[in-house]
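> structure here, sequence nowhere to be found:
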C-alpha cells in the first residue's frame, strides 16, 4: 500500500535537509555525547560502550529527524546538543 501523498515532503531541498540532519547531525550528537562521558569516566570504558550505544542513539536521532514536523528545529536542537555535550571535553583536555 503506497503512502498517502499529503504526508510526503514535496520539496527536494527539505527532504535533503532532513536526510542530512538525521545522518550528520545525529552522528555529531552521538559523538559529542561520548566525548562528554570521556570527560568524567575512563576512556577505555567509554570506547567499549560507544560501540554498542553509538549506533542505537544515532538510529534514534536519525528517526527523529524524519518524524519532527520542522527540520530547522531539529538542526537547532542537534547543534545545541553537540556544543553543550562537547564543552566539558573541550574545556578539560584543551586548556
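Nice, thanks for sending it over. What you see is a predicted model; the values in this text were computed from it and never measured. Numbering: from 1, shown residues only.
> only C-alpha atoms from now on, for both contacts and neighbour counts.
Fine.
> ok, the residue nearest to the spatial centre of the chain to residue 41 distance?
Centroid check for the chain by C-alpha atoms, centre = their mean gives residue 26 as the closest residue, at 1.9 Å. Applying C-alpha to C-alpha, to the nearest Å, the value for residue 26 to residue 41 is 22 Å.
> dropping in the other structure now:
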C-alpha cells in the first residue's frame, strides 16, 4: 500500500536539511554529549560505554529529527544540545 501523499515532503531543501540534521547533526550532538560526560565524570568508565551508547543516542536524535515536521526546529534542538555540551566541556577544562 503506497504512502499517503499528504504526509510526504515535496520540498527538496526540506529533505536535504532533514538528512543532514539526522546524519551530521545527530552524530556531532551525541559525540559532544559523551565528551562532556567524560570530562565531568571518570573517563575510564564513560569512554568504553560511549562506544555503544553513542550509537543509541545517535539513533534517538535521528528519530527526533524525522518526528519533528519543521527542519529548523530539528536543527535548533541539535544545536542547543551541541552548544550545551560544548559549554560543559569549556567549564570542565577551566
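Received, thanks. Source: prediction; values computed, not measured.
> hmm, residue 85 of structure 1 is touching residue 31, no?
No. Contact between residue 85 of structure 1 and residue 31 fails when scored by C-alpha atoms under 8 Å: they sit 9.1 Å apart.
> what sits against residue 33 of structure 2?
With contact set as C-alpha atoms under 8 Å, 6 or more residues apart in numbering, residue 33 of structure 2 has these partners: 81-82, 85.
> could you redo the last one with a cut-off of 7 Å?
Applying C-alpha atoms under 7 Å, 6 or more residues apart in numbering to residue 33 of structure 2 gives the contacts residue 85.
> which parts of structure 1 are helices?
Secondary structure of structure 1 by DSSP state H: the helices cover 12-20, 26-38, 43-67, 71-93.
> quick one: contacts of stretch 18-29 of structure 1?
58, 61-62, 65-66, 71, 75, 78, 81-82.
> okay if I get those residues as TSV plus distance to residue 8 of structure 1?
Shown next, in TSV, are the contacts of stretch 18-29 of structure 1 (distance: C-alpha to C-alpha, whole Å):
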residue	distance to residue 8 of structure 1
58	23
61	20
62	17
65	14
66	11
71	14
75	20
78	23
81	28
82	29
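> ok, and the most crowded of these?
residue 65 (25 neighbours; other C-alpha atoms under 10 Å).
> what about it, distance to residue 93 of structure 1?
Applying C-alpha to C-alpha to residue 65 of structure 1 and residue 93 of structure 1 gives a distance of 31 Å.
> can I assume residue 34 of structure 2 is in contact with residue 49?
No. Contact criterion C-alpha atoms under 7 Å: residue 34 of structure 2 and residue 49 do not qualify, at 9.5 Å.
> of these two, who's got more company?
More neighbours surround residue 34 than the other of residue 34 of structure 2 and residue 49, with 22 against 12 (other C-alpha under 10 Å).
> chain neighbours aside, what residue packs nearest to the more buried one?
Nearest in space to residue 34 of structure 2, with sequence neighbours left out and distances taken as C-alpha to C-alpha, 6 or more residues apart in numbering, is residue 50 at 6.4 Å.
> count the neighbours of that neighbour for me.
Counted with other C-alpha under 10 Å, the neighbours of residue 50 of structure 2 add up to 20.
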